[in-house]
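Participant: got a predicted model here, sequence first, then my questions.
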Amino acid sequence: MHQLLSTNPVVVQFTRSSSLRGKAKTLVGPAVRRILHHYRIHDHDIPASGPKKNVLKHDVLSFIDKKELQPVPKVKTPPAVPETAPADVISKPSLGRGEKFTDIPLTNMRKTIAKRLTDSKHNIPHSYVAADLQADKLTALRKKLAKDGVKVSVNDFLIKAVGLALRAVPEVNVQFKNDEIIRIPTVDVSVAVATPNGLITPIIAGADRLQVSDISAKIRDLAGRAKINKLALNEFQGGSFTISNLGMFGISNFTAIINPPQTAILAVGGTRLELGNDLTPHSLFSLTLCYDARAITELDAQRFVNHLELLIGNPDTMITDTTRINVSNIDLSALL
């Protein structure tokens, strides 16, 4: 047994290093010390040729070459298992050991999205207005419509409400190009849709004048074709405002990044129940308007959110024939 150990160069190196610890020459540079550590050899065994009897890198390399030594492999120590760990945890190997990872290159769409959103967050002064909207009447109306065979989602009503609010507050229905604010004559609402290739924003053109049921049919058609890359350019490029609704995925509230040249985006969270002052449960959801402070004032942003609050709180106003409605006659801004 002893003879077998003595013929193993790795063991010989390690034994020599251990037995001579404490007798090291003091003049050993970092590079030399690193090599000595990797090969588990001691500078005491190496003839020194330095001006002050110190071991040089050349001396170590010559010694290694002469002895035909190999680096000592590193010994990996398994992670310690707490004494109180269950028996099944101790017997199983650590999770993640031996797993393989795959690098997935970005698609051109994801590269473009990443670049545009990074530029937007870096160059556009993002400001925010947040609010909690009561949705009790909206929920009741949707149930009533469902009994009549009309199935529309909260998102469909939101698109309609945003369209009407943009018509009532045209100061928010703008784009920002070449350091100029551009008023958009139509109300075209973009809706963020997740696809296998990345996020895309199909446009509901003339959202302020469409019936909620028409909006529902149109968004289903656009979202379906977006997921199979069948949209025309004019169906997802442009628009005057964007809605990003993550409430359907269980997100309660969040902030979004403006998609230039648009100047605003609405982040919508999921519906939740809360007790009111009268201790009765109320249905609420949170939204956050993110707007470009260069193009939209804080007052106009707040007016826009207040109009949304009024429309969602009174959803009956959104299911009439909106092609005949003149918002200027209603004068919702007078509520401010």
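Facilitator: Cool, got the structure.
Participant: switch to C-alpha atoms for all contacts and neighbour counts from now on
Facilitator: Fine.
Participant: what ranges do the strands span in the chain?
Facilitator: Counting by DSSP state E, the chain forms strands over residues 126-134, 174-177, 180-183, 189-191, 193-195, 198-200, 203-204, 241-245, 264-275, 281-292, given from the N-terminal end onward.
Participant: comparison target, given below:
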Amino acid sequence: MPTEILMPALSPTMEEGTLAKWLVKEGDTVNSGDLLAEIETDKATMEFEAVDEGRIGKLLIAEGTEGVAVNTPIAILLEEGESADDIDTAPQKGGDEKAKKADDRAAPSENAARSDAGSAPANEQPKSGTAAQGSAQSSTSTKSEKGDRVFASPLARRIAADRGLDLAAIQGSGPRGRIVKADVENAEPAASQAKPAASGAAKGVAMPTGASAEAVAAMFKDREYEEVRLDGMRKTIAARLTEAKQTIPHFYLRREVRIDRLMDLRAQMNEQLSERGIKLSVNDFVIKACANALQQVPDTNAVWAGDRILQLKPSDIAVAVAIDGGLITPVLRDAQQKSLSALSTEMRDLATRARDRKLAPHEYQGGSFSISNLGMFGVENFDAVINPPHGAILAVGAGVRKPVVGADGELTVATVMSMTLSVDHRVIDGARGAVLLKAIAENLEAPIAMLA
């Protein structure tokens, strides 16, 4: 029987993607592990592999198509002995019978309700009707006041909670009527469905969303402009940063550090490492300093998980990398255990593949702490927005030669670098944040200790 190949969920937060390129054509024979297509998510371009063998009977979605929802049929796979004539007459796997079985399995649970508070449940890949590798988009269900099940993605649930919307009153446009992000964003809160917002806003009051596209365009109708269409990455950045500034109680701690000893040590090490093709950057030292500091102040190595705090054991450091059209934060796992040269090599590899959009989801998801360094652009100081669910982010400025007062009271010149620690007050209190920033500064001012 012909089998549908479905649009995969290539990351836990993916709801739709762009079918960038087909790597097969109709009539091609494929085996398990063969590459079928290249799919663009909001963060990367990923290859999509077959898990079943057969012949491509029909390509349902043209390459270059944007906004293809997860679980949408994108191609038909024929088994031996089947022909294209079987496609229209055969019942499609993944139809009403599959939906009914999935609904029966998706009973609401306490854990599903908890996922609305901020952490998405683990994805489960349905085997029936799926002919390619990838994890299915997670979806949780609850019951409405009438007892009917309501299926919605974790992101849709979070937005609905923030805006005070009743999911039971929203018509879903996703597979099997599942409510997705667009459905919630386009819904208007009615008086009868207003609920308290999860963020603590006044009852029945939705989060401010700003002026509509039409209203803004009307302001500039007599001016010449070019409309820049948002891609998936830019939409995701806009949504996450808006969420961060609206829901995270930021506070900021600022400090300057003298990095003359660091610069001298870096020069000596680079001279010795040149034969191995390794060149340490100031950012490599900052990464190591933060990783060690999180071990020295372990209660700050934490993330916000909706109704609880998760305190991590390893120092998993996310580092912001500017790429075409936005930014991404690859994660250096177990950074406290790695040498400066290992961190430098790994960071260079992650940054290169990030700019080519070749990172796998596990390479840019997770972490408890972020670093954003704009010093290479001459920026002396700035404030960074926390990357949820991280507990803090360090903004690093340029090292600048400045006159300073020495320990003996004499005026001297030193290389000074400004740092700002943005902290989530729900996770880290002010005093603990200050202790963390002090530990980072001490590691940078006495860098030889980081080599011990």
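Facilitator: Great, that's in hand. Computed from a prediction, not measured in an experiment: that's the story for all the values here.
Participant: before we move on, back to that, the strands of structure 1 into a markdown table, with extra columns for distance to residue 119 of structure 1 and mean neighbour count?
Facilitator: Output for those, formatted as a markdown table (distance: least, Cα to Cα, whole Å; neighbours: other Cα atoms under 10 Å):
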| stretch | distance to residue 119 of structure 1 | mean neighbour count |
| --- | --- | --- |
| strand 126-134 | 12 | 18 |
| strand 174-177 | 14 | 19 |
| strand 180-183 | 18 | 14 |
| strand 189-191 | 20 | 26 |
| strand 193-195 | 21 | 16 |
| strand 198-200 | 16 | 18 |
| strand 203-204 | 22 | 24 |
| strand 241-245 | 17 | 24 |
| strand 264-275 | 15 | 21 |
| strand 281-292 | 13 | 20 |
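Participant: format the ones you listed as CSV; extra columns: distance to residue 314 of structure 1.
Facilitator: Shown next, in CSV, are these (distance: least, Cα to Cα, whole Å):
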stretch, distance to residue 314 of structure 1
strand 126-134, 10
strand 174-177, 26
strand 180-183, 28
strand 189-191, 21
strand 193-195, 27
strand 198-200, 31
strand 203-204, 22
strand 241-245, 20
strand 264-275, 17
strand 281-292, 14
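Participant: and those: which comes nearest residue 17 of structure 1?
Facilitator: Ranking the strands of structure 1 by their distance to residue 17 of structure 1 (criterion: Cα to Cα) puts strand 198-200 first, at 57.8 Å.
Participant: matching residues in structure 2 for stretch 162-170 of structure 1?
Facilitator: Residues 290-298 of structure 2 are where stretch 162-170 of structure 1 aligns, with TM-score structural alignment as the criterion.
Participant: buried ones in that stretch, by neighbour count?
Facilitator: Of the residues in stretch 290-298 of structure 2, those with enough neighbours to count as buried (16 or more other Cα atoms under 10 Å) are 290-295, 298.
Participant: closest one to residue 87 of structure 1 among the strands of structure 1?
Facilitator: Counting by Cα to Cα, residue 87 of structure 1 lies closest to strand 264-275 out of the strands of structure 1; the figure is 42.1 Å.
Participant: picking that back up, which one of the strands of structure 1 lies nearest to residue 253 of structure 1?
Facilitator: Comparison of the strands of structure 1 against residue 253 of structure 1 by Cα to Cα identifies strand 264-275 as nearest, at 4.6 Å.
Participant: by contact count, what packs against the closest one?
Facilitator: Taking 3 or more Cα pairs under 8 Å, 6 or more residues apart in numbering; DSSP states H and E as the contact definition, the neighbouring helices and strands of strand 264-275 of structure 1 are strand 241-245, strand 281-292.
Participant: so it matches what in structure 2?
Facilitator: When strand 264-275 of structure 1 is aligned against structure 2 using TM-score structural alignment, it corresponds to residues 392-403.
Participant: distance from that stretch to structure 1 after superposition?
Facilitator: In this overlay with structure 1, the average offset of stretch 392-403 of structure 2 from its partner residues is 0.6 Å by mean Cα distance after the TM-score superposition for structure 1.
Participant: can you tell me which residues contact the most centrally placed residue in structure 1?
Facilitator: For structure 1, the residue whose C-alpha lies nearest the mean C-alpha position (Cα atoms, centre = their mean) is residue 256; its distance is 9.7 Å. Residues in contact with residue 256 of structure 1 (Cα atoms under 8 Å, 6 or more residues apart in numbering) are 244, 265-267, 290.
Participant: appreciated, that's everything.
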